[in-house]
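Novice: Sequence and predicted structure, then a few things I'm wondering about:
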Amino acid sequence: MSACRKVAVVTGGNRGIGISLVRNLCQTFDGAVYLTARNEERGKKAVQDLKAEGLSPCFHQLDIDSRDSICDFAKYLKETYGGVNVIIANGSVSYEKNSPVPLSEQSEGYIRVNNIGNANLYQALEPLLRQDGRYVIVSSGFGQLSHISEKLRPKFQTDNMSIDQLNCVLNEYVTSTKDGSYKEKGWPGLAKRRLQAGSCSSNQNPCAQSEGQPSSSARERLLSRMDCHRRYQDVSG
């Protein structure tokens, strides 16, 4: 076990912001830098491209839409390093503005991967964070409540909202996209807007039993430590 070595992880690291984050960490972070990706072939190709630039990233396959994949990665980090110093949760699913995929399918995909998948990842990896470790959630301006109607904003502005309650709000949106009532209920037509506003959503601990809800302590850690909107932190130290 390389218990003394620092470790940084970037999910969704094979393209765009993700690969840029990996590149920067390889240049500034004193430790192992992991590029993770759902597609193993694309992830390994990104690693090879960075190595051609003289950098030395590591690769590990990670599909945040799979609880088994998340737990396998958490187990690997624990057994190999004993902990982790930096986690940048950048992995997500996205659709083009004019995508032919029906809005109801888009909304389900966003909730399943971007919300629940990332929350499951947090619950699995947060216990591995070392002292002074950083967990950064990559989001965007779409997470601002100003992008949804005023009558819907109170649904997201309750300080004591539980994860189950938040999931219910998000499921209301999915249901409205299926029956066509989303506009009259105040939901805009771009799925990413309201789903990033609820990016703390989770329904279970991925490394616990397959049934049941996360413990109250897990809920508290999730809701208190996850940053639902854009946050920039210095993770190079």
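Specialist: Ah, there it is.
Novice: When you work out contacts or count neighbours from here on, use the C-alpha atoms and nothing else.
Specialist: OK.
Novice: quick one: the helices in the protein?
Specialist: Listed in chain order, the helices of the chain (DSSP state H) span 16-28, 40-52, 67-81, 103-109, 118-125, 163-179, 191-197, 216-225.
Novice: Quick check: which of those helices is nearest to Asn90?
Specialist: Closest of the helices of the chain to Asn90 is helix 16-28, at 6.3 Å (criterion: C-alpha to C-alpha).
Novice: okay, how far is it across stretch 28-36, tip to tip?
Specialist: End-to-end distance of stretch 28-36 (C-alpha to C-alpha, to the nearest Å): 18 Å.
Novice: if we can go back for a sec, may I see the helices of the chain organised as CSV, with mean neighbour count and distance to Lys185 added?
Specialist: Shown next, in CSV, are these (neighbours: other C-alpha atoms under 10 Å; distance: least, C-alpha to C-alpha, whole Å):
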stretch, mean neighbour count, distance to Lys185
helix 16-28, 19, 34
helix 40-52, 17, 40
helix 67-81, 18, 33
helix 103-109, 19, 15
helix 118-125, 25, 27
helix 163-179, 17, 8
helix 191-197, 24, 13
helix 216-225, 15, 27
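Novice: alright, now check it against this:
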Amino acid sequence: MSPSKPGESSGKRVIVVTGSYKGIGFEVVRLLCEHYGDRATVYMTARDATRAQPYMEQLKAKGLNPAFAELDITSKDSVMALKESLEREHNGVVHCIINNAGMAYKRDAPDPFPQQASETIANNYFGYLLISEVLYPIVANDGCVINVASMCGKLNQVSDQYQKQLSEADNIDTVTEVMNKFVAAAQKGEQKQAGFSNSAYGMSKLGMIAAGRVHAKQLAGRNIAVLNMCPGWCKSDMAGWERPPKTAAEGADTVVWLETMTHEEQMKRSGGFFQERKDYPW
């Protein structure tokens, strides 16, 4: 099969869901497989294929047929390997990337905050940037990106100075500068005095949303929509199984709603922030 030019769509819809062998990501894969059937190739991804195998088997037992790819969003080699695989298998075109991979420390984690800050930003923010740098160039010109963020990433958790800087950002370097300043302040235990919140997870999702808004501006010329959303507080290994009121499938619902709407509607909403199938202020 000869490769098509970058941005050309061909064949089935190709959807990549990062961090998707369990929890919300798993439910996104399941629901999209059910929705599209043979009309799409939906990729479940995980760092460890062995751990993901039972979850792939669960879906296949239901008559669904997801694809699988190993992916560590913090490893450039891993992300490049996925890109090369997509180029081989699908003419180098992806129609949707759903950025779901992420991590969070438990509230009672004993790890010192400077460590929590640096690791959470490295994974949730810089991992997201790595995906954008490597994979967005092969997103189809009528494609979309959906970022699984959080209400914890609200803009008002930082000072007025940073709110203005992030809300008006036109380039990724502006967002990265703020994230780096947060990590530097956290190393000194001075994050609050410096204008940031005490939530490493919240700051990482703030960065993701701000970067997603920049990407929406940058990719508009290629007719690619970028949509940020919050799944809500869902039962999962990360959030716990007793207190969260929503199931992972309920959290996945808005992702699937955004992915399956018409592209015209996606473009109208590009750069927005959503929860429960509704537009929310950032």
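Specialist: Sure, I can see it. Since the model is a prediction, treat every value here as computed from it, not as a measurement.
Novice: about what we covered before: make CSV out of the helices of the first structure and add distance to Gln144 of the first structure.
Specialist: CSV is the format used below for the helices of the first structure (distance: least, C-alpha to C-alpha, whole Å):
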stretch, distance to Gln144 of the first structure
helix 16-28, 20
helix 40-52, 31
helix 67-81, 28
helix 103-109, 17
helix 118-125, 18
helix 163-179, 15
helix 191-197, 6
helix 216-225, 17
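Novice: Out of those, which is closest to Arg134 of the first structure?
Specialist: With C-alpha to C-alpha, the closest approach to Arg134 of the first structure among these belongs to helix 216-225: 10.1 Å.
Novice: how much does the closest one deviate in direction from helix 118-125?
Specialist: Taking axes from the mean of the first three to the mean of the last three C-alpha atoms, to 10 degrees, one finds helix 216-225 of the first structure and helix 118-125 inclined to each other by 110 degrees.
Novice: coming back round to it: which one, of the helices of the first structure, ends up nearest to Gly143 of the first structure?
Specialist: That would be helix 191-197 among those, by C-alpha to C-alpha, at 4.3 Å.
Novice: Quick one: list the elements packing against the closest one.
Specialist: Contacts defined by 3 or more C-alpha pairs under 8 Å, 6 or more residues apart in numbering; DSSP states H and E place helix 191-197 of the first structure against helix 103-109.
Novice: Give me the contact list for the helix it packs on.
Specialist: Applying C-alpha atoms under 8 Å, 6 or more residues apart in numbering, the contact partners of helix 103-109 of the first structure are 93, 95, 173-175, 177-178, 189-192, 195.
Novice: In the second structure, which residues correspond to it?
Specialist: Per TM-score structural alignment, the counterpart of helix 103-109 of the first structure in the second structure is residues 113-119.
Novice: mean distance, the matching stretch to its aligned residues in the first structure?
Specialist: Superposed on the first structure, stretch 113-119 of the second structure shows a mean distance to its aligned partners of 1.3 Å (mean C-alpha distance after the TM-score superposition for the first structure).
Novice: roughly how far is that stretch from the heart of the chain?
Specialist: Taking C-alpha atoms, centre = their mean, to the nearest Å, one finds the center of stretch 113-119 of the second structure at 20 Å from the center of the full chain.
Novice: cool, and stretch 158-166 of the first structure?
Specialist: Computed by C-alpha atoms, centre = their mean, the chain-centroid distance of stretch 158-166 of the first structure equals 19 Å.
Novice: From one end of that stretch to the other, what's the distance?
Specialist: Its first and final residues considered, stretch 158-166 of the first structure spans 10 Å by C-alpha to C-alpha.
Novice: Could you do stretch 56-68 of the first structure as well?
Specialist: End-to-end distance (C-alpha to C-alpha), stretch 56-68 of the first structure: 27 Å.
Novice: Any buried residues in it, and which?
Specialist: By neighbour count on 16 or more other C-alpha atoms under 10 Å, the buried set for stretch 56-68 of the first structure is 56-67.
Novice: Kindly reformat the residues you listed as CSV containing distance to Ser104 of the first structure.
Specialist: Putting the buried residues of stretch 56-68 of the first structure into CSV (distance: C-alpha to C-alpha, whole Å) gives the following:
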residue, distance to Ser104 of the first structure
Ser56, 41
Pro57, 38
Cys58, 37
Phe59, 34
His60, 32
Gln61, 29
Leu62, 26
Asp63, 22
Ile64, 21
Asp65, 18
Ser66, 21
Arg67, 23
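Novice: now, which of those residues sits nearest Val136 of the first structure?
Specialist: Using C-alpha to C-alpha, the buried residues of stretch 56-68 of the first structure come closest to Val136 of the first structure at Ile64, 15.4 Å.
Novice: What lines up with the closest one in the second structure?
Specialist: Here Ile64 of the first structure is matched to Ile73 in the second structure, going by TM-score structural alignment.
Novice: who's in contact with its match?
Specialist: 18, 79, 101, 123, 127-128, 130-131.
Novice: Spatially nearest residue to the residue nearest the centre of the first structure, not counting backbone neighbours?
Specialist: By C-alpha atoms, centre = their mean, the mean C-alpha position of the first structure lies nearest to Asn118, the distance being 3.2 Å. Of all residues not flanking Asn118 of the first structure in the chain, Ile64 sits nearest, at 6.5 Å (C-alpha to C-alpha, 6 or more residues apart in numbering).
Novice: my read: Thr74 of the second structure touches Leu130, true?
Specialist: Yes - with contacts counted by C-alpha atoms under 8 Å, Thr74 of the second structure reaches Leu130, the gap being 7.2 Å.
Novice: hang on, the earlier thing: the residue nearest to the centre of the first structure is in contact with Val93, isn't it?
Specialist: No - with contacts counted by C-alpha under 8 Å, Asn118 of the first structure stays clear of Val93, the gap being 10.8 Å.
Novice: Save the contacts of helix 103-109 of the first structure as JSON lines, and put in distance to Gly18 of the first structure too.
Specialist: As requested, the contacts of helix 103-109 of the first structure are exported to JSON lines (distance: C-alpha to C-alpha, whole Å):
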{"residue": "Val93", "distance to Gly18 of the first structure": "13"}
{"residue": "Tyr95", "distance to Gly18 of the first structure": "17"}
{"residue": "Tyr173", "distance to Gly18 of the first structure": "29"}
{"residue": "Val174", "distance to Gly18 of the first structure": "28"}
{"residue": "Thr175", "distance to Gly18 of the first structure": "32"}
{"residue": "Thr177", "distance to Gly18 of the first structure": "30"}
{"residue": "Lys178", "distance to Gly18 of the first structure": "32"}
{"residue": "Gly189", "distance to Gly18 of the first structure": "27"}
{"residue": "Leu190", "distance to Gly18 of the first structure": "23"}
{"residue": "Ala191", "distance to Gly18 of the first structure": "22"}
{"residue": "Lys192", "distance to Gly18 of the first structure": "18"}
{"residue": "Leu195", "distance to Gly18 of the first structure": "20"}
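Novice: All set, thanks.
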